[in-house]
Every structure is written in structure tokens, then in C-alpha cells.
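Following is a predicted model, sequence given first.
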Amino acid sequence: MKKTLLSLALLCSGIFANAQKETSLSIKPAGDQMVSKHIYGHFSEHLGRCIYDGFWVDENSTIPNKGRIRLDVVAALKKIKVPNLRWPGGCFADEYHWRDGIGPRNQRPKMVNTNWGGVVEDNSFGTHEFLDLCKMLDCEPYIAGNVGSGTVEEMAKWVEYLNFDGVSPMTAIRKQNGMEKPWKVTFWGVGNESWGCGGNMTADYYSDLYRRYATYARDYAGAPLKRIASGANAEDYKWTETCMKNIGAGRMWGLTLHYYTLPTGKWDAKGSATKFDEEQYFNTMKNCLRMEEIVTKHSEIMDKYDPKKKVALIVDEWGIWTDVEPGTNPGFLYQQNSLRDALIAGTTLNIFNNHSDRVRMANLAQTINVLQALILTEKDKMLLTPTYHVFDLYKAHMDAKYLPINFTSPDYTLGDKKIPALNVSASQDSTGAIHISLVNLDPKNKISLNTDLGELKWKTVTGQILTSANLTDVNTFTAANKVQNAKFNGAKKSGNSLKVELPAQSVVVLELK
């Protein structure tokens, strides 16, 4: 009998140990802090099939296009209100010479893309084509200038070509190429990854070089530049310290940060995009969550030199980086996109929203057919990835007032390891509607939430959810809608409290009105 009671006690204790406790959240009214729409930016490099066979189709293609820009891709990106697009790189930016990509296409010189696959770049997609694309997307262009292999004069003349509305040799060439008035491009990157593929520079050397290049990248009437310095790789806090000290807050609009989530944490064997077990999933999410610490520490350094937070921290390369799909060119960085990637996207965007006092721009890498892509194409076929659907959900936060949240996350445990299972961000838009984005990283257990909204007034709650049966689930060209957003019915009003049953491995966005 004693043995039976002991067994029953142990069984009950196991059940209670695995039971999901209710988590309480409190959401405070908005202050002056805004969630910039530019946090939801994207990145398109001359890499693999992102530009060519992504945005840009062959001259005689039967795929619907306008001036060779693929229209189904444009429509999909307009739906999620892409706010800005970064181009031409990446590593490619520091070997790109802009004058090779203007004028009649049949006269443009060809080059070798030494960074990405050693393929021939025919320069048919250049400055005019990129800015036509941005106009079609109704987004702001973000151009990365060539510091690594370029010259001060080259960058200065590119800015003049884009932004000057007067008489000069560059404006004469622009008009000759069919553009009478300037585009007035304001987001301007001074180099890319200058610590690595952009020149393997020291922080001190780059800081001095930045000041020189930025001096000659002029402000023209109606187009004051938002100059962006090439910032740190992941946890290189010394780089940030040196740039803030040597460049100074008054000489740059933003300072970049690059951090990629590697499933294994190893660059030489990153792990598969689609074949992984729970242990590798756990490690991937642990590496994803490092973004919180990295952003916090870089922000603290910036605060020392810029307490008024005038300089934006711009995470203009982020996302999961896995091994390429078997049988594809290793230099093209083509990978599939699973529910795991959607959870990474939702988590990372929540981190950025919660640091929106300093993080005011970010760019997912990359838009089409490369790394954590929003869109995959195969000839005339196109599909939207799980990551795309997260951006569709989160667009509600763009240019909304940030709402502070306080909560303690339950743990997601695997063996003797644990990470926070829950991450959240919230905002209030110009109509007064409240949006709460919730991510449950735990693949087994739901989370019960009781949310106190305090002084915030609301009457109704609706929601959408992104989830699937398996973390490895993907959308394919034969099953393009396997992972997509659906109506969420797991939230209800109880007095002025919000009660939510958040399913395992899910992204949910609620709207309170």
C-alpha cells in the first residue's frame, strides 16, 4: 500500500511539474516612444537568386512584369508594407561600382561576383532599376556605398547623381539616362562589414575613413542624408565603443549591427533548414535569444556617448543562417523556411520593438531565395514562407506607440537546460487600437496568460495565429499554404483583464479595440 501511495505521489508530482502555470502580464499606457516602421525593413543583395530570378526576370520572360520587375513579388511585398529596402549588399556593396550599372543595358560592363558563387554579374539591374522597384513597392531605398574598394569621389558622385537638382556633370548624365528629377535618397550606408568582407579594417581606421567619406557625401536641397556607419559584428562591443567615441553622435544618423542565428553556433556546419530534432531546435532558439543581450549591451555603450539617443542602432542584417539546400550552389545561400524560422522572426521583432528607443531600423536577410527569405520562386511559381506571414501579422506595430510590458516568462526546459518560453511586445496605433504580439517557443506546452491592461480602455479582442503541427513544416511549390495565418479564438475579455490560451510553438497577434 505504501509503495502504491508513493508511486501515486511521484506520478502526481510529475504531472504538476509539467503543468503550465498561469503567467501574468501587465501593460502600461504609451509614452512618447514609437516603434519605427523601419524596424520592418528588408535586404536584397546581388547574391544567388535574390535579384536575378527573384525580383528581376529575363527580358523575354512570360512571367507578368513591369520593366522586368516581377509583379507577383511586388504585390506580396506591398501587402506587408515593406518600409525600406537595402541594396546592393552586403559584401557585394564593397565591390560594386555604381557607374557600371547605369546607361543602356547592352553597353554595361560585366563583372565577376567574387563574393557569391563566382558568377557573372551583367549589371542589368542597377541604380535606376532598384529605384524603380522601390517606387513600385512604395518604400524608401537604403543604399550601401562602396568604401572597401571604392573611392571618396565615387561615393560623392553617386550621392550627387541621386540627389542633386542643379547643373553638374552627374545630373547631366542622370538626365541623359532618363531621370530628369533626382530621387532624393536619404538612407545612406558608408560601407558594409568594414571589419570583414568590407575591407578587414580596424575600428580606429574605419572611424577615420568614415569621417572622410561622410564629409563628401553631401546634403543636397530636399535630401538631407541619414548617414549610417558600418557597425559591429555580433558581440564586438569594442567596435561600437570606438565608433561612438571617434565618429561622434553628431556625424552619423545610425550605427549598424549584424547578428545571425546559427542553429549549431558553428559557421562551418550550421545545421539543416528542415532536418533537425528538438535539441537542435532548442539550441537554435537559445542562439536567437542572444539578440536581446547583444542589443542591450551595444545600446548601453551608445548611451555613454549619446544619452539623448540621437543615433539609431540599425540591425541591418539578421535572421537564421543554415546550410544550403542539398544540390544548390553553396555560394547562393538558398535555404528553406520552416515554422522554426517564423518563431525566430516573431521573437526577434519583439526584441526590436521592446528596444525601439534605440533600435529604429532593421533589415531581415534576405527578401527572396536567400537565407531567411520572405519569398521563394521557381520559374513562374512563387510562394510565401512562414517568415513572410509573421511580417504580415506584425505590420500592425509599424509607427505605433510602444506599450511597456512587465511579466516573468515560464521556462521552456529540455533536460537540464532552459530558456524563456514566452516573449511579447505591444503597441497602440493612431486609432487607439492595441496590438499584442506573443510568441510561445515551447513545442509541447501551451501558456495561459492573464493580462492586466490597467488604464487602457478596450471592448473587443480578435486575433490571428501562425502555427503548424511540426517545427519542421515548410511551404513548398506543391503545398504553398501549409503554414499560414489563421483566425485565433483563444483570447477573451474578463472585466478589464485579457485571458489568453497561447498554443505551443505559435506566434499570435491580438487586436484590442
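In hand now; what should we look at?

can we go C-alpha only for contacts and neighbour counts from here?
Will do.

From what I see, Tyr216 and Val152 are in contact.
Yes. Using CA atoms under 8 Å, Tyr216 is in contact with Val152, at 6.9 Å.

These two: which has the busier surroundings?
Shown here are Tyr216 and Val152; by other CA atoms under 10 Å, Val152 has more neighbours (18 against 15).

Are we agreed that Tyr161 is in a helix?
Yes. Per DSSP: H, G, I helix; E, B strand; the rest coil, Tyr161 lies within a helix segment.

What sits closest to it if chain neighbours are left out?
Met170 (5.0 Å; CA to CA, 6 or more residues apart in numbering).

Which residues does the host helix or strand of that neighbour contact?
Assigned by DSSP states H and E, Met170 belongs to helix 169-176. With contact meaning CA atoms under 8 Å, 6 or more residues apart in numbering, helix 169-176 is reached by 157, 160-161, 164-165, 180-181.

picking that back up, any idea how far the residue nearest to Tyr161 is from Trp188?
According to CA to CA, to the nearest Å, Met170 and Trp188 sit 18 Å apart.

neighbour count winner among the two?
Counted by other CA under 10 Å, Met170 and Trp188 do not tie: Trp188 has more neighbours, with 22 against 18.

Distance of that one relative to Trp253?
Applying CA to CA to Trp188 and Trp253 gives a distance of 9 Å.

shared neighbours, those two?
With CA under 8 Å, 6+ apart as the test, Trp188 and Trp253 both reach 226-228.

May I have the distance across stretch 44-51, first residue to last?
7 Å.

let's bring in a second model and compare:
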Amino acid sequence: MGAEIHVHRHDPIDQINPTVYGHFAEHLGRCIYGGIWVGDDDRVPTEDGIRMDTVELLQDLDMPVLRWPGGCFADDYHWEDGVGPREERPTRRNMFWTQGRRDIPEEPNTFGTNEFVRLCDMLDTEPYLAVNVGNGSPSEAADWAEYCNYDGDTELANRRAEHGVDEPHDVTYWGVGNENWGCGGRLSPEEYAEQYRRYATYMRSFNGMMSDAEMELISVGHISEDWNRRFLDALAECSEWVESPYELMEHMSVHRYYEAGGDTEFDDEEYYRLLARSRLVAQDIDNAVETLGVYAPDNDISIVVDEWGVWHPEAKNTNGLEQENTVRDAISAAGVFDDFHERADVVSMSNIAQTVNVLQCLVQTDEDSAWATPTYQVFDLYKDHMGATSLETVVDTEAETVEDEPFDVPLVSASASEQDGELFVTLSNRALDGSEAVEINTDLDDASVVESAVLFDDQDVSEYSTDDNADTFEADDIEVENHGDGTVVVDAPASSVVSVTLE
């Protein structure tokens, strides 16, 4: 018996914020140095030191937002080191990661705020900055906001102009720290609440008086319900004279990584175990929403999953967290996106870790070329969901049970959205053996198939992209049977991802 997908067009969930398809670039390994920034290296085409082969690949994804500079790196980063003439910028430590082509724990600061915003301009994407709470100060954070967002006659605004940037950067998204329960200082929830109150107060005051852009603040959350409860409770106590202390934030973040087996060496059980663990992302969102509903029911605080993805054991801090990126990883990402769409009313952003060369990256590079990974292809296939209205989608399918995991693995995962008169359905057949006849039921009685595509047909789940084979992971056409009554059927190959557009 095949799987059935029921799309309820009259049960909209909410708009899928385009920033759900966001990205994350940290000063780690070859993400920035080598992957994005190569300076005067003439082995690849560059513009202002940024390698254009990477940019051109990312431009095709319509990237909505890019988080920087970390990650753990953010909580030991002092932004003033990375502005001004590059030859005058100091080389500092990178106490968390080796990076660059020399694979050493040093930060040359040749890629700083203005280079980052220049990259965002090239990509037509929104910058998202994470400020230093670990060993920084509220004054340093407010100064950074002033340098980026004030269009007046202060020393910092004038300094930005002296650095060649006359107009403000108008940065909207500001993360107040990163994993401050861990690498960002090992703060207790109560300690972070006190720090968050101080930082948010200064940044909120700057936003109200001086910022050209409407700034949105993102607090650090945790996958532990207890940590989030204690943080929110302490924030209320240390801000009790404020009418609503939760007005100090627009978003709360959670991070989730998962793995099972190696990056390319894994058995069938580990294949399904990784997919089961990827479902923890949805649980983390639900738990955070439930906690916010208790403490801040009258505040519209959304969830930002600003680090997520596969972290294989091959990725270590001494190798720049590099790993191969396989079809299995890409299929897991498709399922996570289906979960995000189902929660479009509460998830405002996500940022996969990371954009180039690191962890579940979308682009890999060597000295002479750049190429797309299988996960890149999922982002490309799914991008028509951005800005569309997510629709209630029910999937009737068999499931694979994985021992000792809290979730089983539905063998078909799917989501649907509607925009500009078109219905867009994406689905994954996650079974390792055999195609699946998937019936998609809608109420479009006279529906016609506009477009259909499939990823990873006849490719093993352990296959990964290289410069030589990257084009073989691109989408192909797939035949869809139209019954003429709002029902279509697609024969989804084993371990594949499919999209169908109807009107």
C-alpha cells in the first residue's frame, strides 16, 4: 500500500518566513578564510577579496539571512579588531577553532564587519550579528550597533564613513551571545538572565533613539526545558520594575546537532537512527514554545533555530569541523524543513551549520573551485516555500522503528504551501529499498501539474559530492500522474526527495 498525503488548503498555518532558509558562517576552519575570503589570491575570481565562485552558488539559493561571526567565536570576538585598514588590524587568538589554509588557531581580522556586510550585499541577504557576551560588555555591543546602524555625527558613525561606508548597514537581527550556557561563559540561567537584561537594555535604548533599522534581539535558549524556565523566571525577577521584561526580546534561539555512525560509513540502522534524531529539532521547538507560553503568553516571541544540522564524528576542532556531506544528510534536512513548515506560526528563522566547508555545509571549496553539496540541492528544491503560506499536511505512511530513540521514522515526510495561485508540495521517500507510490490529495478539482522534480534518484545514501561529480546530484524531472480530481500520484524512488507544483 502506498503512502497518502492530504493537503488541507483551507487550514493555513502561517506564512513561512523566508528567513527559515537562513545560513550561518563562523570564523572556523575554512568557512571564512579559504571558503569565502581569499584576499589577493588570484587562483579564483574575486571581488573585494571575496571568492566569486562561492558567491555565485549561494546567489542561486536566494539566501534570506546570514548569521556571523559565530558561534563560539562570537563570545571572544571584539568587533573593533576587524574594521579599518586591513594592514593595521591585529592578529588575535581563536581559542575555539583552527582555521584558514594554515589550520592554526589565529584570527587575522582581514574579514570583519564591513567585509561581512559587503558579502551580504552581494547575496542580497540580511546580516545577523551575534554580539560578545562571554568576555565583552553592553557598551561594546551598543558601540557595534552604533557603528552599523547610526546615520549621524558621532565618532563611531564618522569612523564607519572613514572606513569607506557612508550609509548605515541597517542590521536588523542581533543575537545577544551564543551558547552562554556552554562555550560562551558556562553561565547559569540566572547569570545569563542578568547579562541579557544589561545588554538588551542598552541595545534596546539605542534602537529606540538612534538606529536607522528596527533592531530585533535574539536571546540564547537551550534544548533543556529547565534551563529556559529558569532563564525566563530570572529575567522577570531582575527586571521586575519593567512592565514586561519579555519585551526585551523578539526571539529565543535553540541549537540542535545530531549524528549516527560516520559521515560516509554507516549501516542501515544508523541511517534510520540519524533520521530519528533529526526529529529532535521539532521537539526542541515545541518545548521552547510551551515554556514561552507559560512565562510570556502575551508576548509574540518566536523561535530561532540558529544552529542545526548533522555533526559527524569525523568533524573535529583540529580539522576545522570538516566532514563529507552525503545524500543521507540531505534527506534529513528535507525532513527538518517539513517540521519547520508545520510550525510556521512559531519558527521565524533557522540557520544551518554551516554555509561553506564546515559541518553540514552547502558549498565546499578547494584552492581552485567551489561546488554544491547534496544539502544545497535540497535548499534549492525547497526554496519555493519561502514566503508562501504553510498548509496543514497529513501524511499516512508506514514508519521505521529505531530502538532506544524517542521517535520513529515516517517513511514518507512531506509539507505543502501555497503562493500566487500555486500549490507547492515537497516530499521525501526515506525508505532504503523500493520506490513508493505517493498519492497527493488536494481540493483542486481541476489541478494541473506545473512542474515536478526529483533529487537523488539511483544514488546511494552514502554518496557525497566532489568537484568532479557535483552536477550529478542536481534535480531531474519526474513523471506525475494526474487523476483530474485534485489527486496526483508520483512514484518516488527509494531515498529520494520530490517536489510537485500544482495550479
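Received the coordinates, thanks. It should be emphasised that the depicted structure is a prediction, and the values quoted were computed from it without experimental measurement.

Drop the TM-score for these two in here.
In this superposition the chains share a TM-score of 0.92, using TM-score structural alignment, normalised by the length of structure 2; 482 aligned residues with a CA RMSD of 2.0 Å.

that older thread, structure 2: which residue goes with the residue nearest to Tyr161 of structure 1?
Using TM-score structural alignment to pair residues, one finds that Met170 of structure 1 aligns to Leu156 in structure 2.

go on, Thr296 of structure 1?
Looks like Thr296 of structure 1 aligns to Asp286 there (TM-score structural alignment).

Now do the helices in the stretch 251-400 of structure 2.
Counting by DSSP state H, counting those that start in this stretch, one finds helices in the stretch 251-400 of structure 2 at the ranges 268-278, 280-295, 327-342, 374-382.

on that earlier part again, may I see the PyMOL selection of the buried members of the contacts of helix 169-176 of structure 1?
To isolate the buried subset of the contacts of helix 169-176 of structure 1 in PyMOL, counting by 16 or more other CA atoms under 10 Å, use the following:
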select buried, resi 157+160+161+164+165
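
Make CSV out of the contacts of helix 169-176 of structure 1 and add secondary structure and distance to Ala373 of structure 1.
Formatted as CSV, the contacts of helix 169-176 of structure 1 follow (DSSP: H, G, I helix; E, B strand; the rest coil; distance: CA to CA, whole Å):
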residue, secondary structure, distance to Ala373 of structure 1
Lys157, helix, 33
Glu160, helix, 33
Tyr161, helix, 31
Phe164, coil, 34
Asp165, coil, 37
Glu180, coil, 35
Lys181, coil, 33
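
Show me the shared contacts of Trp188 and Trp253 of structure 1 that map onto strands.
226-228 (DSSP state E).

Pick the one among those residues closest to Met361 of structure 1.
Ile228 (10.8 Å; CA to CA).

how much space between the closest one and Val74 of structure 1?
27 Å.

list the contacts for the alignment partner in structure 2 of Lys226 of structure 1?
Per TM-score structural alignment, the equivalent position to Lys226 of structure 1 in structure 2 is Glu216. Counting by CA under 8 Å, 6+ apart, Glu216 of structure 2 touches 172-174, 249-251.

ok, now Lys383 of structure 2?
21, 61-62.

and if we set it to 10 Å?
18, 21, 61-63, 377 (CA atoms under 10 Å, 6 or more residues apart in numbering).

burial count for Glu88 of structure 2?
Glu88 of structure 2: 12 neighbours (other CA under 10 Å).

same deal with Ser36 of structure 1?
Using other CA under 10 Å, Ser36 of structure 1 has 22 other residues around it.

do the one 3 residues further on as well
Other residues near Ile39 of structure 1 number 26, with proximity taken as other CA under 10 Å.

Equivalent analysis for Val294 of structure 2, please.
Val294 of structure 2 has 11 neighbouring residues, counting by other CA under 10 Å.

from memory it sits against Arg229, does it?
Yes. Look at Val294 of structure 2 against Arg229 with CA atoms under 10 Å: they come within range, at 9.0 Å.

what range in structure 1 matches stretch 43-59 of structure 2?
Taking TM-score structural alignment, stretch 43-59 of structure 2 hits residues 62-78 over in structure 1.

Sort out which residues of the matching stretch are buried, please.
Result for stretch 62-78 of structure 1 [16+ other CA under 10 Å]: buried residues 63, 65, 68-74, 76-77.

Let's have the contacts of helix 169-176 of structure 1 in TSV, adding distance to Val57 of structure 1.
As requested, these are exported to TSV (distance: CA to CA, whole Å):
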residue	distance to Val57 of structure 1
Lys157	29
Glu160	29
Tyr161	26
Phe164	31
Asp165	32
Glu180	26
Lys181	27
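
Report the contact partners of the residue nearest in space to the middle of structure 1.
Centroid check for structure 1 by CA atoms, centre = their mean gives Leu364 as the closest residue, at 2.5 Å. Counting by CA under 10 Å, 6+ apart, Leu364 of structure 1 makes contact with 39-44, 85-86, 260, 315-320, 345, 349, 371-374, 387.

next one: Arg430 of structure 2
271-272, 275, 328, 331-332, 335, 399-400, 409-413, 436, 461, 492-497.

rerun at 8 Å
331, 410-413, 494-496.

Counterpart of it over in structure 1?
Match for Arg430 of structure 2 (TM-score structural alignment): Leu441.

Distance of that match relative to His38 of structure 1?
25 Å.

again, but for Gly231 of structure 1
As judged by CA to CA, Gly231 of structure 1 and His38 of structure 1 stand 18 Å apart.

For the two, indicate the residue with more neighbours.
Gly231 (31 against 21).

That one contacts Glu241, correct?
No. With contact defined as CA under 8 Å, Gly231 of structure 1 does not reach Glu241; the gap is 10.0 Å.

What is the corresponding segment of structure 1 for stretch 464-471 of structure 2?
The aligned range for stretch 464-471 of structure 2 is 474-481, by TM-score structural alignment.

Identify the residues contacting the match of stretch 43-59 of structure 2?
With CA under 8 Å, 6+ apart, stretch 62-78 of structure 1 has contacts from 54-59, 133, 136-138, 375, 380, 382.

again, only this time at 6 Å
55-57, 137, 380 (CA atoms under 6 Å, 6 or more residues apart in numbering).

Now do the end-to-end distance for that stretch.
Chord length of stretch 62-78 of structure 1, first to last residue, is 22 Å (CA to CA).

Same question for stretch 380-389 of structure 1.
Counting by CA to CA, you get 21 Å between the two ends of stretch 380-389 of structure 1.

How about stretch 378-395 of structure 2?
Stretch 378-395 of structure 2 has an end-to-end distance of 20 Å (CA to CA).

Where in structure 1 does it align, residue-wise?
Alignment note (TM-score structural alignment): stretch 378-395 of structure 2 is matched to residues 390-407 of structure 1.

What residues sit buried inside the matching stretch?
Residues of stretch 390-407 of structure 1 classed as buried: 390-405 (neighbour count, 16+ other CA under 10 Å).
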